[in-house]
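**Student:** Pasting the sequence and the predicted coordinates here, then a few questions.
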Amino acid sequence: MSVDEHLSEFDGLPVVDFLSAEEAEEPLPPVASAAWRIAIDYDAGAFDRLFERFFEKVDTSQVTSLIIGFWGAAYDENDVKPVDLLVNAAGRLPRLRALFLGDIEPDEAEISWIEHSDITPLFTAFPGLRRLEVRGGTGLTMDPIKSEALTVLRFESGGLPASVVRAVAASDLPNLEHLDLWLGVENYGGDATVADLAPILSGERLPALRHLGLEDSEIQDEIAAAVAGAPVVARLESLSLAMGTLTDEGAEALLSGRPLTHLKRLDLHHHYLTDRMVERFSAALPGVTVDLSEQEKPDGDWRYVAVDE
């Protein structure tokens, strides 16, 4: 999945852009066979009107997967909050199980320019939601939630607020299998610390977790050191500490910590490991698929994450 292009597939379904499909003046595809994307053009349209038109043209009682794309810039006069629209329309989306909020390309808005709001009401409005993915962190808020349905929770951000990280850590998610947090950098609001991650790393509230991603962080070495001794690692099938500023220091902590040989996959792509450390990892985990691509070189003392602005 790339932040540089729109989704072509979501939750196992091909994506159909509602605006493009409507303008084609051809019969719409079977409703349940697609993940529907609602988005206005960058320089034209009103999202709330397009949103309502979607309900007029599509039998939304059959929609299971929904993608919210560009809904307008924060400075637009017609400022729209897609969470409010979704919550108010919950009764017309009884089968919604998967939601992607913010399928927006850099040409429309950089990831840290995407203006969000409180996403907590989504979990009450859609108690059957089993997959939620959010791109962007500016203005994003969330309270601790309880959901027995949720199995996938992902945040893509150049700066994920610590308050959101703490809310996830304090949530009751007994069936969550997949958790991704792009933590980002402090300059774009990514102010979470290792201490904020402690409840996640203990695994006590996440008994079903099988994939954990703590990625895109400027404190990736500190995170790696914390992960190295984390109880949750023993139950994981895959682990990602990719996209950040990981160096030999963090890699050494991983190799010296809890065993990682049970993992199916370890993703460390976009890293600052030396050639020698790359060789050590390959030798230490022969049965694990380890992604050590995108070996970066620091500019003096400066190291950058894969996604920030």
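**Tutor:** Nice, I can see it.

**Student:** rest of the way, CA atoms for contacts and neighbours
**Tutor:** Noted.

**Student:** Nearest residue to Arg166 in space, please, no chain neighbours.
**Tutor:** Spatial nearest neighbour of Arg166, chain neighbours left out: Asp196 (5.7 Å); criterion: CA to CA, 6 or more residues apart in numbering.

**Student:** Let me know the secondary structure of the one you found.
**Tutor:** Three-state assignment for Asp196 (DSSP: H, G, I helix; E, B strand; the rest coil): helix.

**Student:** Identify the residues contacting Glu23.
**Tutor:** Counting by CA atoms under 8 Å, 6 or more residues apart in numbering, Glu23 makes contact with nothing.

**Student:** any idea how far it is from Val58?
**Tutor:** 14 Å (CA to CA, to the nearest Å).

**Student:** swap in His211?
**Tutor:** 35 Å.

**Student:** higher neighbour count, those two?
**Tutor:** Between His211 and Val58, His211 has the larger neighbour count (other CA atoms under 10 Å), namely 22 against 16.

**Student:** got the contact list for the more buried one?
**Tutor:** Contacts of His211 (CA under 8 Å, 6+ apart): Glu177, His178, Leu179, Asp180, Leu236, Glu237, Ser238, Leu239.

**Student:** And for Phe70?
**Tutor:** Ala39, Ile40, Asp41, Tyr42, Gly102, Asp103, Ile104, Glu108.

**Student:** repeat that for 7 Å
**Tutor:** Ala39, Ile40, Gly102, Asp103, Ile104 (CA atoms under 7 Å, 6 or more residues apart in numbering).

**Student:** would you turn these into a markdown table with neighbour count and secondary structure?
**Tutor:** Formatted as a markdown table, those follow (neighbours: other CA atoms under 10 Å; DSSP: H, G, I helix; E, B strand; the rest coil):
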| residue | neighbour count | secondary structure |
| --- | --- | --- |
| Ala39 | 25 | coil |
| Ile40 | 23 | coil |
| Gly102 | 24 | coil |
| Asp103 | 25 | coil |
| Ile104 | 24 | coil |
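
**Student:** ok, so of these, who is nearest Gly139?
**Tutor:** For these, the closest approach to Gly139 (CA to CA) belongs to Gly102, at 12.9 Å.

**Student:** all strands of the stretch 1-150 of the chain, in order?
**Tutor:** Along the stretch 1-150 of the chain, counting by DSSP state E, counting those that start in this stretch, strands occupy 9-10, 13-17, 35-38, 65-68, 98-101, 131-135.

**Student:** among these, which is the most enclosed?
**Tutor:** Mean neighbours per residue, mean count of other CA atoms under 10 Å, is largest over those for strand 35-38, with a mean of 25.

**Student:** Show which residues not belonging to that one make contact with it.
**Tutor:** 10, 13-19, 51, 65-69.

**Student:** can we see that at 6 Å?
**Tutor:** Residues outside strand 35-38 that contact it (CA atoms under 6 Å, 6 or more residues apart in numbering): Leu13, Pro14, Val15, Val16, Asp17, Phe18, Ser65, Leu66, Ile67, Ile68, Gly69.

**Student:** A further structure is provided below for comparison with the first:
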Amino acid sequence: MSHVEHLKELHGLPTFDFPGPGARHELPEAGTVAWRLAVDPYDDDSEEDFGALWDRFLDSVDPVGVRAVIVGQWGEPYDNDSSGIVQRLVDARDRLGALRAVFIGDLEMEEAEISWIEQSDVTPVLEAYPLLEEFGIRGGTGLRFPAVRHKHLRTLCFEAGGLPGEVVRGVAASELPALKYLEMWLGVEEYGGDATVADLAPVLSAGRFPALRHLGLRNSEIQDEIAAAVAGAPVVAQLRSLDLSLGVLTDEGATALLGGQPLTHLTWLDLRHNFVTDPVSQRVRAALEPSGVEVDLSEPGEAWEDDGVVHRFTAVAE
């Protein structure tokens, strides 16, 4: 199955695709939907670029009431990075006073492989919107996230086939006292995912994000190492849910989790897309499900061997 799909909602609001020029469509109230803005560079029937679309959006709705914005395709993804999108959001900060959620890069595989999405330094959005509560990014190529301070951000999500270690270190060094939900798709080194367990150390400590209740360290080729680090991580005691899915978790990582600190206080443990054998899967369930933990071990991966080398793949790479 594809794990890279268009968002169906953001900030608890259903997605609404802002219509193209000339389309007859009654627009909803500004604050009742998450506005998805995208242009198709291959549409011969429309010459509107993203800048024109953005201006038309701000002139067509009541921007004061807009609460959530989803940015989809803004042009040829491998020729145009997201810096122009970031700048437009920054420039509109006085008009979008109620904006609480932003997602940049809502492209599916049919539009662009996740590694083709060219990002940039996205932190000016956080600086421009001090009341922002949710921020999501898809695509790790060119992505930068130097350490920031933000009092109100509650949800931070990075979806990537390869998340740069520099980004992980920037997140780990940030001051986000309200952060409750953190999700990072770490990916593979071939596509820029060079983060290490050491880079995650501040996140796994107990003091960096005191409000954190959900931690997702997903889609990693070092999932076993991450599981071993999580098994003894002080932050786990404050979590309500833990997501180590989409990577190459094997019996080694699952056994490390079982041998570490208690996980019975969790409501949900997501280990989807794994390479854990049935006997170890049964041990995980037996250890946690009687305590009410919902354990997801679905979507088992298929490893293959070539010249004595076992190959396993993350769910999302290119």
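**Tutor:** Structure's in. What do you need? Everything quoted here is computed from the prediction, not taken from an experiment.

**Student:** returning to that earlier point: please spell out the PyMOL selection for the buried subset of the contacts of His211 of structure 1.
**Tutor:** To isolate the buried ones among the contacts of His211 of structure 1 in PyMOL, judged by 16 or more other CA atoms under 10 Å, type:
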select buried, resi 177+178+179+180+236+237+238+239
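
**Student:** Distance to Val227 of structure 1 and secondary structure for the contacts of His211 of structure 1 - can I get that in CSV?
**Tutor:** Shown next, in CSV, are these (distance: CA to CA, whole Å; DSSP: H, G, I helix; E, B strand; the rest coil):
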residue, distance to Val227 of structure 1, secondary structure
Glu177, 17, coil
His178, 16, strand
Leu179, 14, strand
Asp180, 14, strand
Leu236, 12, coil
Glu237, 14, coil
Ser238, 13, strand
Leu239, 10, strand
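
**Student:** any idea how far Ala306 of structure 1 is from Val16 of structure 1?
**Tutor:** 29 Å.

**Student:** follow-up on the earlier one: pick the one among the contacts of strand 35-38 of structure 1 closest to Arg154 of structure 1.
**Tutor:** Nearest member of the contacts of strand 35-38 of structure 1 to Arg154 of structure 1, counting by CA to CA, is Ile67, at 13.8 Å.

**Student:** Map the closest one across to structure 2 for me.
**Tutor:** Under the alignment (TM-score structural alignment), Ile67 of structure 1 maps onto Ile70 of structure 2.

**Student:** Enumerate every residue touching that match.
**Tutor:** Trp35, Arg36, Val102, Phe103.

**Student:** Where does stretch 91-111 of structure 1 end up in structure 2?
**Tutor:** The aligned range for stretch 91-111 of structure 1 in structure 2 is 94-114, by TM-score structural alignment.

**Student:** Span of that stretch from start to end?
**Tutor:** 32 Å.

**Student:** Contacts made by that stretch with the rest, please.
**Tutor:** Contact with stretch 94-114 of structure 2 is made by 4-6, 63-72, 132-139, 318, as judged by CA under 6 Å, 6+ apart.

**Student:** repeat that with 7 Å
**Tutor:** 4-7, 11, 63-73, 77, 131-139, 160-161, 318.

**Student:** repeat for stretch 138-150 of structure 1
**Tutor:** 112-120, 128-131, 164, 167-168, 170-176.

**Student:** residues of stretch 48-60 of structure 2 that come out buried?
**Tutor:** For stretch 48-60 of structure 2, by 16+ other CA under 10 Å, it's Phe50, Leu53, Trp54, Phe57.

**Student:** Of those, which belong to helices?
**Tutor:** The helices in this structure, assigned by DSSP state H, contain Phe50, Leu53, Trp54, Phe57 from those.

**Student:** Tell me how far the aligned partner of the first one in structure 1 lies from Asp79 of structure 1.
**Tutor:** Translated: Phe50 of structure 2. When structure 1 is aligned by TM-score structural alignment, the residue opposite Phe50 of structure 2 is Phe47. Using CA to CA, Phe47 of structure 1 is found at 9 Å from Asp79 of structure 1.

**Student:** which residue lines up with Gly161 of structure 2 in structure 1?
**Tutor:** Checking TM-score structural alignment: Gly161 of structure 2 goes with Gly158.

**Student:** for Thr255 of structure 2, helix, strand, or coil?
**Tutor:** Thr255 of structure 2 ends up helix, using three-state DSSP.

**Student:** quick one: what's aligned to it in structure 1?
**Tutor:** Match for Thr255 of structure 2 (TM-score structural alignment): Glu252.

**Student:** what's the neighbour count on that match?
**Tutor:** Glu252 of structure 1 - counted by other CA under 10 Å - has 17 other residues nearby.

**Student:** do the one 3 residues further on as well
**Tutor:** Each residue near Leu255 of structure 1 was counted by other CA under 10 Å, and the total is 17.

**Student:** which element is it on?
**Tutor:** helix 248-256 (DSSP states H and E).

**Student:** which strands and helices sit next to that helix?
**Tutor:** Contacts defined by 3 or more CA pairs under 7 Å, 6 or more residues apart in numbering; DSSP states H and E place helix 248-256 of structure 1 against helix 220-228.

**Student:** The helix it packs on vs structure 2, average offset?
**Tutor:** Here the mean offset of helix 220-228 of structure 1 against structure 2 after fitting is 0.3 Å, by mean CA distance after the TM-score superposition for structure 1.

**Student:** matching residues in structure 2 for that helix?
**Tutor:** Counting by TM-score structural alignment, helix 220-228 of structure 1 sits on residues 223-231 of structure 2.

**Student:** Then stretch 200-207 of structure 1?
**Tutor:** Stretch 200-207 of structure 1 covers residues 203-210 of structure 2 once aligned (TM-score structural alignment).

**Student:** start to end distance for that stretch?
**Tutor:** Per CA to CA, the first residue of stretch 203-210 of structure 2 is 10 Å away from its last.

**Student:** List the buried residues in that stretch.
**Tutor:** Buried, per 16+ other CA under 10 Å, within stretch 203-210 of structure 2: Val203, Leu204, Ser205, Arg208, Phe209.

**Student:** Including distance to Arg95 of structure 2 and secondary structure, could the residues you listed go into a markdown table?
**Tutor:** Shown next, in a markdown table, are these (distance: CA to CA, whole Å; three-state DSSP):
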| residue | distance to Arg95 of structure 2 | secondary structure |
| --- | --- | --- |
| Val203 | 34 | helix |
| Leu204 | 38 | helix |
| Ser205 | 39 | coil |
| Arg208 | 33 | coil |
| Phe209 | 31 | coil |
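
**Student:** Can you list the neighbours in contact with stretch 179-189 of structure 2?
**Tutor:** So stretch 179-189 of structure 2 is contacted by 153-163, 193, 209, 211-221, 317 (CA under 7 Å, 6+ apart).
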